[in-house]
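**Q** everything below, folded, please.
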Amino acid sequence: MTCVFTDCKLPVLPGLDRCLLHRHRRKCMVETCTNQVYARNRCVRHGGKKKCIHPGCRINVLVGDLCARRRCERHGGVNRFVGHDTPPLRRSPEQVVVPNNPQSPAQQQPVRHDTADTTFELPVLCE
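**A** As a prediction, this is how the structure comes out:
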């Protein structure tokens, strides 16, 4: 007989339904699930990880209450910096490209920070 956890082919220990590697792990509380518990007696798929609090977003959070898509780059996200007391992380002028440029991506030219069009930024909800 093999271990009860998903994709584990190791033999079970006497008197247990788990192998030596998984002997101290718990199963998800969902009866038919064979995944390991992540938090709150559930695996990630069944609610062990918190979801982003942004309306309509179903992405798992990394830290706090927001996913990486909703955080600014200063707080571990992917969005350009907005709305804090401290200055944004600086990029060199060669790294900034205006996304609304009608040219194809291969033809886009780097744009300096002081001339870049920032109207494309979405509001970022950081703590």
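
**Q** can we go C-alpha only for contacts and neighbour counts from here?
**A** OK.

**Q** this one as well, want them side by side:
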Amino acid sequence: MIEEPEWAAEFGTDPQTTADASAVWQRATADRIVKPHEREAFATYALNSARVMDAERQISRDGMVLTGANGVPVKHPAITIINIYSAGIRALQNALGLNSYSAARNAAMVKNSGVEHDTSPATVAALKLVAGLDE
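**A** As a prediction, this is how the structure comes out:
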């Protein structure tokens, strides 16, 4: 099993964001065999997800609209952060098979490759779904 990254190196002393990244990592890697070359992608997914959660907390605390330097209402800068990181999160979900569509697609590619691959419960379930087998 690949070891979880040291989140404090990324987030410093922010315990909530560190805890968020760890929780996302745990959920994303549960029942999976994470290969060494996938570690960075899973870590980036967890980091981006934790940053979005932090930005959401900022918006919840401050509101979506702030008063700008000249007194004019402006959108909270965290909204831009959420939009940027969310696109990356979606791309990583698709690449890593972290949503049901991509998991089924990836399982179909594995099934059709004729090569032995990951036999984790999540992958086996996706293969059965693609093959039309009931559990």
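
**Q** what's the TM between chain one and chain two?
**A** The TM-score (TM-score structural alignment, normalised by the length of structure 1) is 0.23; 53 aligned residues with a CA RMSD of 5.0 Å.

**Q** let me know how buried residue 26 of structure 2 is, in neighbour terms.
**A** 13 (other CA atoms under 10 Å).

**Q** how far away is it from residue 15 of structure 2?
**A** 16 Å (CA to CA, to the nearest Å).

**Q** same deal with residue 27 of structure 2?
**A** Distance from residue 27 of structure 2 to residue 15 of structure 2, by CA to CA: 18 Å.

**Q** equivalent analysis for residue 57 of structure 2, please.
**A** 14 Å.

**Q** what does residue 88 of structure 2 give?
**A** 23 Å.

**Q** go on, residue 107 of structure 2?
**A** 36 Å.

**Q** which of these two has more neighbours?
**A** residue 107 (25 against 12).

**Q** OK, contacts around the more buried one?
**A** Taking CA atoms under 8 Å, 6 or more residues apart in numbering, we find residue 107 of structure 2 in contact with 123, 126, 127, 130.

**Q** include secondary structure when you put the residues you listed into a markdown table, please.
**A** As requested, the contacts of residue 107 of structure 2 are exported to a markdown table (DSSP: H, G, I helix; E, B strand; the rest coil):
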| residue | secondary structure |
| --- | --- |
| 123 | helix |
| 126 | helix |
| 127 | helix |
| 130 | helix |
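
**Q** out of the residues you listed, which two sit at the greatest distance?
**A** Farthest apart among these by CA to CA are 123 and 130. That separation is 10.5 Å.

**Q** could you check which of the two has the larger neighbour count?
**A** residue 123 (21 against 17).

**Q** if we ignore the residues flanking it in sequence, what's nearest the more buried one?
**A** residue 107 (6.5 Å; CA to CA, 6 or more residues apart in numbering).

**Q** host element of that neighbour?
**A** helix 100-113 (DSSP states H and E).

**Q** what residues of that helix count as buried?
**A** Judged by neighbour count (16 or more other CA atoms under 10 Å), helix 100-113 of structure 2 contains these buried residues: 102, 103, 104, 105, 106, 107, 108, 110, 111.

**Q** give me every residue that touches the last one.
**A** Right, residue 111 of structure 2. residue 127.

**Q** in the longest helix along structure 2, what counts as buried?
**A** Using DSSP state H, we find that the single longest helix of structure 2 is helix 39-62. Buried residues in helix 39-62 of structure 2, counted by 16+ other CA under 10 Å: 39, 42-56, 58-59.
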